[in-house]
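Visitor: Following is a predicted model, sequence given first.
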Amino acid sequence: MYTGKGIIVKKTTLSKTLIAFAALGAFSVAAHAQSSVTLYGSLDAGLAYVNNIGGHSTWLQSSSLLSNTYFGLKGEEDLGGGLKAIFKLESGFDLSNGGFSDDGMFNRQAYVGIASRDFGTLTLGRQYDSVVDYLSPLALAGQAGDVNVAAHPLNNDNIGAQYSIKNAVKYESVNYSGFHFGGLYGFSNQPGQFANGRAWSVGAGYSMGPLKLAAAYDQTNSDTNSVNNSAAATVPFGGNVKRTFGVGGNYTFGPATAGVLWTRTRIQGATVAGFDGMDARFDNIEVNGTYSLTPSLALVGEYTYTYGKTTGGGTDGSSPKWHSATLAVDYSLSKRTDVYVAGAYQHASGDIYNNGSYSVANTANIAGLLGNSSTQSQVAATIGMRHRF
């Protein structure tokens, strides 16, 4: 015990105080350890040659021809009882000029929600639909190969994940012995117009060992006056309603994975080039594969046959077709950095629409990314580097 100037401090009191502060510090460290924020992203840049864009061959310093360029923040906080608070903020941008890809800063995903160990995950904000979540991983343009130029013509089914849905509420179940399901509803956020501009989708998947299967349905009610027009702006031909349904699967054996995917997109009430109320349909059949020649060297490829049909709106009916093929070789310099060479080819045939006296010929545009060819064929080749963090 120390005594002086009327101040008395007992050793036992001091010990208890130090223990309390130590316990508080340990609790703070433990609490901090239960929360995390991660910066992540992917950077893709290269040189590309396209044989025909608007009638001219073109050399490009390209960004995101193989995979998307983006950065993001994601985090979680343990709330106890099997619950976590989660968030994600993700921005796509053009590595060639540093500008955001489109539509604001967090133009890919921006959401917050709750994840339950027993009941699944509920999130609110800008998010991808069920076609992207369940079918895109089975396509070469999705997580199966991450090759953007392998997206289907006009990105008619959004397999290439070229847009996400605003104002969305999304649910994803837990995994039930390999089976999981989910759905999304995107509000129009337009007073008095509940149905206009809304989007909704559902999907389910199964994964067990080397086998993966999935199915999904997506519907977008387009309205260019709606706050939720990110999907509406990407509907081919400016249709009023877009519906996409698809099924697919892949199987892994040794160093190889083979997959097949079918999607059907129906666009209702298009108004384009003087045709009012035209309907269009696209059936996409994709066969894809990946093969690891060595742990560092991989070969990926796909072939997609797309059959279209246009009716109504004064058309006689037409049947456009597309043959698309992609081949790429990827070499990993490390776990996060790789270099690649990729080539893509597309041949189009048939009219997109006609009325007997007036028709519009179908032209090639690989993945809807490179601009229209002046002919019915287009070839592109790219060499580049990708870094993930």
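Guide: Yep, that arrived.
Visitor: CA atoms for contacts and neighbours, from now on please.
Guide: Fine.
Visitor: For the nearest residue to Leu65 once chain neighbours are set aside, which residues are in contact?
Guide: The shortest distance from Leu65 to any non-neighbouring residue, by CA to CA, 6 or more residues apart in numbering, is to Asn148 (5.6 Å). Shown in contact with Asn148 (CA atoms under 8 Å, 6 or more residues apart in numbering): 64-68, 141-142, 160, 367.
Visitor: Dump these into CSV; add neighbour count, distance to Leu14 and secondary structure as well.
Guide: Shown next, in CSV, are the contacts of Asn148 (neighbours: other CA atoms under 10 Å; distance: CA to CA, whole Å; DSSP: H, G, I helix; E, B strand; the rest coil):
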residue, neighbour count, distance to Leu14, secondary structure
Ser64, 23, 62, coil
Leu65, 25, 65, coil
Leu66, 27, 64, coil
Ser67, 21, 61, coil
Asn68, 24, 59, coil
Ala141, 26, 65, coil
Gly142, 22, 62, coil
Gly160, 29, 64, coil
Ala367, 24, 71, helix
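Visitor: another structure for you, compare them:
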Amino acid sequence: MAFRRKMPATALSHLSFGIAMTAATTVTHAQGSVIIGGLLDESVAVYRDNGGHSNVRMQDSAIYPSKFYLRGTEDLGGGLQASFSLDSMISLSTGALDPQSRGALFENSAWVGMRKVGIGGFRLGQQNDFAFDYFLIGAIDPATGIAGGMLNFRTGSFGADLLGLKGPAQIGAGLAAGAPYPPYTNAAGAPVGMSAINWDRVGGKRMSNALKLTTDEIGSFSAGLMYSFGEVAGDFQNGSGKSAAIGYHHGETRAAVVYTEQNYGAVNGGQSGIANFLAGARTKVSRFDFSGMYSQARNTFTGARIYALAGGIGYELTPDLVLGGAYTYENGNEQLKNVIIHQGALQLTYTFSKRTAVYLAGVYQHTNGAYAAEIGNILASGKIQSVAAVGMMHRF
């Protein structure tokens, strides 16, 4: 997504999630501040599949996740700062917590940390891994950076096979064990499948009980390491996770490489899970934005694997009106029935101010028939699905 020329898309992505707090309410004390802010994204969407079926619905978080946060910093002197963050994902359609929060008020993030300006720091608590930091907040991802937003994430209806779960009983047990993908249910409400929406973690998948180490940008480069303690007595690996990243930022150019591995109770008794690898870059030339990335998910126990190639181009029609297009190709191996997915997206965004924008977005998906098409956890009746959304975003 791009905004006014004086505020490049990457900078506005930072604003969206409170990294730059110009639209937030700040309570300042002598040596620190507490910030109340958020981002709201709501739209009306029309889903349609190759069977001629249509579904008109309110769409939460079509482009960016709607959220409310409390964040604070304290100056400890000598360039040392203490900080915290408490973030909630919310559904504007109902006023409730977002379903992926599973009833937890601050599931989106809850951490406390310390940082030395110019060097880096650490955070302790529940937090997103580096795929979210570099590819969504850093706006490298062609989906949230160029066109289609969260509706254009890498996705598919193969989540159960990616986790190695077969049949309703295993799927139900996997959900109870904290499987990362949302279920599909039959008319009786029993889980019969799983969406693999956000399988490369760019949209944010939290690590609990986590220690995160990050550097500030030094000579245009930054890096980070993260470890999530499984906290299962006598079984150090059960449910544990790790993430590492190297990033580059110079002017309008950003690039990053991220590796994340998270074990789940649903995979090999918590000893195995999903490993993700991402690499991508974004740059701006005159009125054009260019973005491209490669991402992969691999089951470390069964070997099920899917990869995606995505690219996008954005163009400033005027300083306030931006048109973007993106294309994604996904390819799965034998365990995922050799699925192939083609996905395209267009987005037109008009920015009223630094805080308010409206958009028209469309996403089209075509599979080879190995699995039904799926966008935004809405399952099609066949191998084609599309969605068009008109909506509004506002920061506060």
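Guide: Now that the structure is in, tell me what you want to look at. Just so you know, these numbers come straight off a predicted model, no measurement behind them.
Visitor: where does the residue mapped onto the residue nearest to Leu65 of the first structure from the second structure land in three-state SS?
Guide: By TM-score structural alignment, Asn148 of the first structure lines up with Met150 in the second structure. Here Met150 of the second structure is helix, with the state taken from DSSP: H, G, I helix; E, B strand; the rest coil.
Visitor: Distance of Met150 of the second structure relative to Gly362 of the second structure?
Guide: In this structure, Met150 of the second structure and Gly362 of the second structure are 11 Å apart, going by CA to CA, to the nearest Å.
Visitor: Next: Leu124 of the second structure.
Guide: 39 Å.
Visitor: try Ala104 of the second structure
Guide: 31 Å.
Visitor: which of these two has more neighbours?
Guide: A direct count of neighbours by other CA atoms under 10 Å for Ala104 of the second structure and Gly362 places Gly362 higher, at 23 against 13.
Visitor: Going along the chain, name the strands of the stretch 201-350 of the first structure.
Guide: 211-221, 241-253, 256-272, 275-292, 297-311, 321-332, 337-349 (DSSP state E, counting those that start in this stretch).
Visitor: Quick one: those as CSV, columns for distance to His387 of the first structure too.
Guide: Output for these, formatted as CSV (distance: least, CA to CA, whole Å):
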stretch, distance to His387 of the first structure
strand 211-221, 27
strand 241-253, 26
strand 256-272, 23
strand 275-292, 19
strand 297-311, 16
strand 321-332, 10
strand 337-349, 4
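Visitor: Which residue in the second structure aligns with Asn221 of the first structure?
Guide: Match for Asn221 of the first structure (TM-score structural alignment): Asn263.
Visitor: same question, Asn167 of the first structure
Guide: When the second structure is aligned by TM-score structural alignment, the residue opposite Asn167 of the first structure is Asn209.
Visitor: and the match of Asn148 of the first structure, how far is that from Glu107 of the second structure?
Guide: 19 Å.
Visitor: what sits against the most centrally placed residue in the first structure?
Guide: By CA atoms, centre = their mean, the first structure has its centre lying nearest to Ala161, at 3.1 Å. By CA under 8 Å, 6+ apart, the contact set of Ala161 of the first structure is 128, 132, 136, 142.
Visitor: Looks like the second one contacts Asn158 (just checking).
Guide: By that I understand Val132 of the first structure. Yes. Under the criterion of CA atoms under 8 Å, Val132 of the first structure makes contact with Asn158 at 7.0 Å.
Visitor: which position in the second structure aligns with Tyr331 of the first structure?
Guide: Alignment note: Tyr331 of the first structure maps to Tyr350 in the second structure; criterion TM-score structural alignment.
Visitor: Which residue ranges of the stretch 1-150 of the second structure form helices?
Guide: Per DSSP state H, counting those that start in this stretch, the stretch 1-150 of the second structure carries helices over the ranges 9-16, 130-131, 142-145.
Visitor: scratch that, the stretch 151-300 of the second structure is what I was asking about
Guide: Under DSSP H, counting those that start in this stretch, the stretch 151-300 of the second structure gives helices at 159-163, 167-176.
Visitor: Specify, as a residue range, where the shortest one falls in the first structure.
Guide: This means helix 159-163 of the second structure. Counting by TM-score structural alignment, helix 159-163 of the second structure has no counterpart in the first structure.
Visitor: same check, this time on stretch 281-291 of the second structure
Guide: Taking TM-score structural alignment, stretch 281-291 of the second structure hits residues 249-259 over in the first structure.
Visitor: Would you mind measuring the gap between the ends of that stretch?
Guide: 6 Å.
Visitor: Show me how far it is from its chain's centre.
Guide: Distance of stretch 249-259 of the first structure from the chain centroid (CA atoms, centre = their mean, to the nearest Å) equals 21 Å.
Visitor: what does that stretch contact?
Guide: Stretch 249-259 of the first structure is contacted by residues 138-139, 210-214, 248, 260-261, 287-293 when judged by CA under 8 Å, 6+ apart.
Visitor: Could you list the buried residues of that stretch?
Guide: 249-252, 257-259 (16 or more other CA atoms under 10 Å).
Visitor: quick one, what contacts Ile171 of the second structure?
Guide: Ile171 of the second structure touches 160, 165, 191-194, counting by CA under 8 Å, 6+ apart.
Visitor: Could I get the full set of strands for the stretch 101-250 of the second structure?
Guide: 109-116, 120-128, 183-185, 191-194, 206-215, 221-228, 241-250.
Visitor: Relative to Leu336 of the second structure, which of the ones you listed is closest?
Guide: Among these, the nearest to Leu336 of the second structure by CA to CA is strand 191-194 (12.7 Å).
Visitor: So which other helices or strands are in contact with the closest one?
Guide: helix 159-163, helix 167-176, strand 183-185 (3 or more CA pairs under 8 Å, 6 or more residues apart in numbering; DSSP states H and E).
Visitor: TSV for the ones you listed, including distance to Val46 of the second structure?
Guide: As requested, those are exported to TSV (distance: least, CA to CA, whole Å):
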stretch	distance to Val46 of the second structure
helix 159-163	24
helix 167-176	29
strand 183-185	19
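Visitor: For Thr367 of the second structure, find the nearest of the ones you listed.
Guide: In terms of CA to CA, the element of those nearest to Thr367 of the second structure is helix 159-163, at 14.9 Å.
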